[in-house]
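Participant: Quick one: sequence plus predicted model below, questions after.
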Amino acid sequence: MNKHVYIVRHGQTEFNRLGIVQGSGVDSSLNEVGKMQARAFYEHYRSVGFDAILTSTLRRTHETMAHFIKDELPWEQFAEINEISWGTHEGKTSTPDMHLQYKEVTEAWNAGDFDARLEGAESAREMGDRLSRFVDLLSQRPEERILVCSHGRAMRALMCLLSGKSLQEMNTFKHHNTGLYKAAYQEQQYTFLLENDIAHLEHLNIKQD
């Protein structure tokens, strides 16, 4: 079977625009720019003929996929692809001290310490474990064209898992709002055909983050 998986980050939220930490604990909606991005993605990819839409359980992914869902495509939600929990940082504008804590944790992950975490937060290992369950499910699904909508840090980890890389390499994967990763799945391996592609946004002339 020739399976293609399209994985897209949600559209912009006001929290994104203002630099406020969201994580899994802040269930925000798309702002006007995010809605424009979602519409542009839909118009660009509506003709693909997706067999299934898989989103996280968070509202910003549902709203990004709203046009496809309104077309009555099969839609399922998975907590396994929710954004990482950033613990006590969630809902707050990043301060220099918060940024330092974040940097220390991500540098620990880059060094292979996947149990490092912010206060009250999820570790990279915990996030990786739940994403691995999703990858197993994804690989077993019978559909040939699957559209997945998730979140920035979760997608970085997901790309590592799909490509067989260590979570130490998370930061090598970029993620614009509605940036698309497209992968072909053959002989139990994923091969990336597009990485963080935002061609569908070129006509909007808006700042990407």
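Facilitator: Now that the structure is in, tell me what you want to look at.
Participant: can we go C-alpha only for contacts and neighbour counts from here?
Facilitator: Fine.
Participant: Double-check residue 76 against residue 61; I have them as touching.
Facilitator: No - look at residue 76 against residue 61 with C-alpha atoms under 8 Å: they stay out of range, at 11.5 Å.
Participant: try it against this one:
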Amino acid sequence: MKTTLYIVRHGQTEWNRLGLLQGQLASPLTEEGIADTEAFRQEITELEPDVVYSSDQDRALTTAKILTGDLHREIHIHEGLREMNFGVFQAKSWENIEEEMPELFEVYRQDDPDFVIPEGESHNQFHKRAVNALIEITEAHPGKRILIVSHGGTINKMLGYVEGMRPSANRFFHSKNLALNILEFENGRYRRTTEAELLEYSAIH
């Protein structure tokens, strides 16, 4: 029995446009983000997902509501789909962080998976949360087509898990806004078909 997961990153937000880390803070979709999401809705409708999940963060939930407007599906909220909590780094650019918190920035870029950003979480904590959400959703709907609307970092952790990458790997899967990543789960294993690019962490290395 094959389960198919359509994993979509939310539409463009104001902070995406400004290059600021959003984490678990709120930033609304831009007019462009809304328009692009509306244009993408037909493609999602044609995929005919049986079940829809979203992060509880506004930018993901708004995207999910627009994408499924023609499907009349209940949107299930899963807090495990939230973006990483970047703590004191949130609402800042990487350049701001390096300038304002050089010592903390230096510790973060060492890629220690257990390093907890002050007021935030570690890569290991984030990885466990994202992967658990993926597995829970998959196991709850065997044989179904599942739409998941989430965040760039969360999707990166899911794809990294499927590819066997360590939680704080300095390479990451970059999903553009509204990129569609497809996972198939069959015989106890995930297989990926994805738009995400595997890139270096150029922002912090």
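Facilitator: Looks like it arrived, so ask away. None of these values were measured; they are calculated from a predicted model.
Participant: TM-score for this pair?
Facilitator: Superposed pair, TM-score by TM-score structural alignment, normalised by the length of structure 2: 0.84. Supporting alignment: 192 aligned residues with a C-alpha RMSD of 2.1 Å.
Participant: thinking again about what came up before, anything in contact with each of residue 76 and residue 61 of structure 1?
Facilitator: Common neighbours of residue 76 of structure 1 and residue 61, using C-alpha atoms under 8 Å, 6 or more residues apart in numbering, are residue 55.
Participant: what about the two, which has more around it?
Facilitator: residue 61 (28 against 13; other C-alpha atoms under 10 Å).
Participant: Pull the contacting residues for the nearest residue to residue 141 of structure 2 once chain neighbours are set aside.
Facilitator: Nearest residue to residue 141 of structure 2, sequence neighbours excluded (C-alpha to C-alpha, 6 or more residues apart in numbering): residue 3, at 7.6 Å. By C-alpha under 8 Å, 6+ apart, residue 3 of structure 2 lies in contact with 138, 141-146, 184-186.
Participant: how about the residues you listed in TSV, adding secondary structure?
Facilitator: Shown next, in TSV, are these (DSSP: H, G, I helix; E, B strand; the rest coil):
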residue	secondary structure
138	helix
141	coil
142	coil
143	coil
144	coil
145	strand
146	strand
184	strand
185	strand
186	strand
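Participant: Of the residues you listed, grab the buried ones for ChimeraX.
Facilitator: Buried subset of these, written as a ChimeraX selection, criterion 16 or more other C-alpha atoms under 10 Å:
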select :138,143,144,145,146,184,185
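Participant: Return the member of the contacts of residue 3 of structure 2 nearest to residue 22 of structure 2.
Facilitator: Nearest to residue 22 of structure 2 among the contacts of residue 3 of structure 2: residue 146, at 25.7 Å, using C-alpha to C-alpha.
Participant: Kindly provide the distance from that closest one to residue 85 of structure 2.
Facilitator: Separation of residue 146 of structure 2 from residue 85 of structure 2 (C-alpha to C-alpha, to the nearest Å): 25 Å.
Participant: same thing with residue 8 of structure 2?
Facilitator: 19 Å.
Participant: OK, contacts around the most centrally placed residue in structure 2?
Facilitator: A centroid search over structure 2 (C-alpha atoms, centre = their mean) returns residue 151, at 2.5 Å, as the residue closest to the centre. Residue 151 of structure 2 sits next to 8-10, 55, 60, 81-83 when contact means C-alpha under 8 Å, 6+ apart.
Participant: and the residues you listed, which of them are in helices?
Facilitator: residue 60 (DSSP state H).
Participant: Throw the contacts of residue 151 of structure 2 into JSON lines and include distance to residue 167 of structure 2, thanks.
Facilitator: Compiled in JSON lines, the contacts of residue 151 of structure 2 are given as follows (distance: C-alpha to C-alpha, whole Å):
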{"residue": "8", "distance to residue 167 of structure 2": "21"}
{"residue": "9", "distance to residue 167 of structure 2": "19"}
{"residue": "10", "distance to residue 167 of structure 2": "22"}
{"residue": "55", "distance to residue 167 of structure 2": "20"}
{"residue": "60", "distance to residue 167 of structure 2": "23"}
{"residue": "81", "distance to residue 167 of structure 2": "16"}
{"residue": "82", "distance to residue 167 of structure 2": "16"}
{"residue": "83", "distance to residue 167 of structure 2": "14"}
